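Trainee: Okay, structure incoming, though there's no sequence with it:
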């Protein structure tokens, strides 16, 4: 028996390499192969899906005459169970049977599809690409090639076709490098996200009437939605899963909608639009939310509308706004706002959102405010660190935030950090920036750690409270000890002042060596004896000019009795909210500076999630004896080499 996965790979190779090598080479740039291959792959799959009922559907639609289109769509859905259809008498094989007017015939065929998927071909720019091939006299060959591919549901089920489509995208966008990462999330990362998401689903998932909604506001190619659906179906094949998505980029939207269609999804499952300025599912919440928003996306073009919405109390962006140079936390806040509220029997919404490290600790007011909201509302269930080099468009460290509106009792008021950065295998052949993959056994390690919670291996899991991520920045200073010392520099520092005269020089010189703290009294008194006036501004300036650090002097205070901070000693000590300030200072500051002081009243509260710090394990330093042994060995080797050179 033929291995289905092997069959899929062979089909993929024909679709990609045969098409590219024979028909696209020297016609379009290599990095654009996917822009031509993917639309024809979609077209052939849809054609094969409709083939068995095509003649009946055409006859049935014709019988309705001038009936409004949306009513015809409903009738076709009721009679044939089809959410889309084609009424053209043509197909790829018919078009390929003659080599005249191929471009016109292909356009007529595309126009025959129902209106609810017409935007797929527009987003693919199908007609323009067909013209490029026609002008190069290659369109007929490409149409004929795809007409021979068996992409029927009988030969390739939805899962098999999904594998083919994914592999096509892998290969087609490998040449595009980082561009592929704009809208495609690797399946191994998605599978981990989904496995963790559904791990805590409530008991109603097993019901014959179970229903779940899944939403992705940055849907890309639709992979997250489809993998979530597959996982839920494995849990209960009777569960009714409804998918919802929104995508901004036309090409990604076309891929996402097409991918859902070729795997039996609804034509309207993904909508096109900018999630940040127009939530096309406003007012709706969902059981599951998955998202891989773009890292470092500049949202300045959307700033006016986002800030306007943020002014509405309780709106998705009302909790804080990040810098316009990076909109990740806007998407994180949006995802949190789309979660179904807590209900009975443990029901509630759960989300998995990919980010880079920035949202963990970005110190601006906006990100801090968003994190504070998530922490105070106890929405953060877990954060998992993924291995580097996991994504097609970036090799940087990535994390998955898991949010939950109805945590299980044992997880309430707690946040689990799981370090999955070491759970990876090397890809035999890199694809863009992706050089590593997370195989099933490695995903299982992380899922088991999540399920074990407080009993998980501490080497990869930590369970903390929101307060562990909150801190106070307490100003720490050392009070200066100052003596009075006169010099020419003092005169130089004061001579530009209008209230300073030559007569003041002798007065200041007479004060040399007097206690610095007494200058507010001694300077005016000495000046009065000399018949001179000393405004308070001149007193302050003179004190500053005459000041010289002296550890034997008393602690210095200003004319108003305020402590004088020693130069270079105005610092901030970050203290976790879980620690007592005085105890912290006694343990971590005073042993190194016994006369350090602090002012809790001027502390600033903040938060951060220093993920790597919780898993840091200092390595034991080598002993001096070991180092000496290595040096002696190296010196011996060098001596031998010098001797050999000299004797040679």
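Mentor: Great, that's in hand. Owing to the predicted nature of the structure, the values given are computational and were not obtained by experimental measurement. Numbers count the residues shown, from 1 in each chain.
Trainee: When you work out contacts or count neighbours from here on, use the C-alpha atoms and nothing else.
Mentor: Noted.
Trainee: Show me where the stretch 251-400 of the chain has its helices.
Mentor: 303-310, 328-337, 358-361, 365-376 (DSSP state H, counting those that start in this stretch).
Trainee: Let me know which of those helices is tucked in deepest.
Mentor: Mean neighbour count (mean count of other C-alpha atoms under 10 Å) peaks for helix 328-337 among the helices of the stretch 251-400 of the chain, with a mean of 24.
Trainee: now for that one, which elements pack on it?
Mentor: With contacts taken as 3 or more C-alpha pairs under 8 Å, 6 or more residues apart in numbering; DSSP states H and E, helix 328-337 sits against strand 288-291, strand 350-355, helix 365-376.
Trainee: Now with 7 Å, please.
Mentor: Using 3 or more C-alpha pairs under 7 Å, 6 or more residues apart in numbering; DSSP states H and E as the contact test, the elements touching helix 328-337 are strand 350-355.
Trainee: now the strand it packs on against helix 328-337, angle please.
Mentor: Strand 350-355 and helix 328-337 meet at an angle of 170 degrees, taking axes from the mean of the first three to the mean of the last three C-alpha atoms, to 10 degrees as the criterion.
Trainee: who touches strand 350-355?
Mentor: 193, 197, 287-293, 295, 328, 332, 335, 339, 398-405 (C-alpha atoms under 7 Å, 6 or more residues apart in numbering).
Trainee: give me that answer again for 8 Å
Mentor: 193-194, 197, 287-293, 295, 328, 332, 335-336, 339-340, 398-405 (C-alpha atoms under 8 Å, 6 or more residues apart in numbering).
Trainee: now swap in stretch 557-564 and tell me
Mentor: For stretch 557-564, contacts defined as C-alpha under 8 Å, 6+ apart pick out 479-480, 517, 520, 540, 555-556.
Trainee: Quick one: the strands in the stretch 151-300 of the chain, in order.
Mentor: Secondary structure of the stretch 151-300 of the chain (DSSP state E, counting those that start in this stretch): strands located at 211-216, 240-247, 270-272, 288-291.
Trainee: And for residue 312, the neighbour number?
Mentor: Here the number of neighbours of residue 312 (other C-alpha atoms under 10 Å) works out to 11.
Trainee: Pull the contacting residues for the residue lying closest to it once chain neighbours are set aside.
Mentor: With C-alpha to C-alpha, 6 or more residues apart in numbering as the criterion, residue 312 has its nearest non-adjacent residue at 6.4 Å, and that residue is residue 318. Residue 318 sits next to 309-312 when contact means C-alpha under 8 Å, 6+ apart.
Trainee: next, the one to line up against it:
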């Protein structure tokens, strides 16, 4: 991560007397900060690196503070406290930020402070959105983005390692999707690197390094590079908990070389920011009901809470005389049953009439569409569905939302992909949402054909033969 952070600052790091600042909001015992210091001094002994960090655990904080003091750093630059609830460096920005935040850890302890800051909008750190309380990784991602030195002051870079959920969790309009949207639409995501599994002591899950940059090189502007380094590892002689592999010097050199080359290959894919955007549309189908006054349906009338202001006993008493004929048209049924109720002294308001015929109705594909007071078809909530439409669907413009053609693309998709299968469906455009996700695994998926059936049969026959031999031994 340190190599990737410094990769774009090669010339600046060899200038005499250069000063750089590095910040880690989850500093732990200071390992990442120390490594960044060693890396920079190895490239330029005259460089000066100022290290800053914040740590929530008192013991780790004390170790980090004393370690940096021994290295000649200012110990006052290490702060104790919850980074999400209480930023100890308000208003400060840095040249480099790096972090390994906790995965899948809830932020309930900081919830009030975080939500209060979210209400400030983009004046705070969490303006773009909030993830679920069960996992605070993306809050640290937003915090780090806020700590990058502004573009006008030379810009900043971020390296953060997280698990796979921030790539895709949360649908369109969710806090997670809105965070990804903000980062991508502001062209901050430069690269994402998939690390090998079994890299960490306490977990074997997939992890990814995100590299953010607010002053990308010209060739990287508007682009995101995905690097699959999941096979770049060396097996350890002895496992340490769940950690079974490590990234060797040769592996690291190869990963950084892939990043520097910025070319498409088997392990490197380059995308436009908009490639990760999509619209989620809501597809509605009409409600079709038949109506009858059967005993089963009358029991639903008796239990309908929306008819509590009516004498439901009287209703159930009057309706059986209407008969059990089945009607497949709402207007026809409403007119006839309304006349029957009126002649028996029962009057209902429009909402009560609606509640009544819904209680007396059952879904029927052969029935006519149920329509509202304006003559529009009522949607059937049980048939409601959603579709995700990529911004670049069918080679259409990826900037469609910006130039006003989003509606045209959505309608074209619907006509081509949905209407042929459900001719009576329509789109509720008021529910259309924009989402962003980064389906990393999908882009590097390689199809592996299944084994031939003959080979599988041979294996099964072998196992069956072994079982039979064992059974014969038992019987003997």
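Mentor: Arrived safely, thanks for sending. Just so it is clear, the model here is predicted, and its values are computed rather than measured.
Trainee: coming back round to it: output the contacts of residue 318 of structure 1 as JSON lines; include the columns distance to residue 460 of structure 1.
Mentor: Output for the contacts of residue 318 of structure 1, formatted as JSON lines (distance: C-alpha to C-alpha, whole Å):
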{"residue": "309", "distance to residue 460 of structure 1": "40"}
{"residue": "310", "distance to residue 460 of structure 1": "38"}
{"residue": "311", "distance to residue 460 of structure 1": "41"}
{"residue": "312", "distance to residue 460 of structure 1": "41"}
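Trainee: which one of those is nearest residue 271 of structure 1?
Mentor: For the contacts of residue 318 of structure 1, the minimum distance to residue 271 of structure 1 (C-alpha to C-alpha) is 21.2 Å, reached by residue 309.
Trainee: Can you report how many residues lie near residue 282 of structure 1?
Mentor: Using other C-alpha under 10 Å, residue 282 of structure 1 has 8 other residues around it.
Trainee: what do we get in structure 2 for it?
Mentor: Residue 282 of structure 1 maps onto residue 90 in structure 2 when the alignment is built from TM-score structural alignment.
Trainee: Next, the contact list for its match, please.
Mentor: Counting by C-alpha under 8 Å, 6+ apart, residue 90 of structure 2 touches no other residue.
Trainee: quick revisit: which one, of the strands of the stretch 151-300 of structure 1, ends up nearest to residue 11 of structure 1?
Mentor: Shortest distance between residue 11 of structure 1 and these, using C-alpha to C-alpha, is found for strand 270-272: 27.0 Å.
Trainee: what does the closest one contact?
Mentor: 219, 244-250, 253, 256-257, 280.
Trainee: post-alignment, that strand versus structure 2, mean distance?
Mentor: With mean C-alpha distance after the TM-score superposition for structure 1, strand 270-272 of structure 1 departs from structure 2 by a mean of 3.1 Å once superposed.
Trainee: Which strand or helix spans the nearest residue in space to residue 294 of structure 2 that is not next to it in sequence?
Mentor: Excluding its sequence neighbours, the residue lying closest to residue 294 of structure 2 (C-alpha to C-alpha, 6+ apart) is residue 324, at 5.5 Å. When elements are assigned from DSSP states H and E, residue 324 of structure 2 belongs to no helix and no strand.
Trainee: now residue 301 of structure 2
Mentor: Using DSSP H and E, residue 301 of structure 2 sits within helix 295-303.
Trainee: From the contact counts, what lies against that helix?
Mentor: Contacts defined by 3+ C-alpha pairs under 8 Å, 6+ apart place helix 295-303 of structure 2 against helix 312-318, helix 350-359.
Trainee: Now distance to residue 422 of structure 2 too, for the ones you listed, in TSV please.
Mentor: Formatted as TSV, these follow (distance: least, C-alpha to C-alpha, whole Å):
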stretch	distance to residue 422 of structure 2
helix 312-318	38
helix 350-359	24
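Trainee: Out of those, which gets nearest to residue 267 of structure 2?
Mentor: Checking these against residue 267 of structure 2 by C-alpha to C-alpha gives helix 350-359 as the closest, at 56.9 Å.
Trainee: tell me, how many neighbours does the equivalent of residue 158 of structure 2 over in structure 1 end up with?
Mentor: Aligning on TM-score structural alignment places residue 158 of structure 2 opposite residue 351 in structure 1. Around residue 351 of structure 1 there are 31 other residues, counting by other C-alpha under 10 Å.
Trainee: which one is residue 351 of structure 1 nearest to, not counting chain neighbours?
Mentor: residue 289 (4.4 Å).
Trainee: neighbours around that neighbour, how many?
Mentor: Neighbour count for residue 289 of structure 1, taken as other C-alpha under 10 Å: 30.
Trainee: With residue 276 of structure 1 instead?
Mentor: If you count neighbours by other C-alpha under 10 Å, residue 276 of structure 1 ends up with 20.
Trainee: Pull the contacting residues for it.
Mentor: Residue 276 of structure 1 makes contact with 302, 306, 330-331, according to C-alpha under 8 Å, 6+ apart.
Trainee: Give the full set of residues in contact with the nearest residue to residue 51 of structure 2 once chain neighbours are set aside.
Mentor: Of all residues not flanking residue 51 of structure 2 in the chain, residue 22 sits nearest, at 5.1 Å (C-alpha to C-alpha, 6+ apart). In this structure, residue 22 of structure 2 makes contact with 33, 36, 49-52, 94-98, judged by C-alpha under 8 Å, 6+ apart.
Trainee: picking that back up, of the contacts of residue 318 of structure 1, which is the nearest to residue 459 of structure 1?
Mentor: Ranked by distance to residue 459 of structure 1 (C-alpha to C-alpha), the contacts of residue 318 of structure 1 are led by residue 310 at 40.5 Å.
Trainee: just to revisit the earlier point, name the surrounding residues that touch the helix holding residue 301 of structure 2.
Mentor: For helix 295-303 of structure 2, contacts defined as C-alpha under 8 Å, 6+ apart pick out 307, 312-313, 316, 319-320, 356, 359-361.
Trainee: Now do the aligned residue in structure 1 for residue 220 of structure 2 against residue 200 of structure 1, distance only.
Mentor: In structure 1, the residue matched to residue 220 of structure 2 (TM-score structural alignment) is residue 411. For residue 411 of structure 1, the distance to residue 200 of structure 1 (C-alpha to C-alpha, to the nearest Å) stands at 11 Å.
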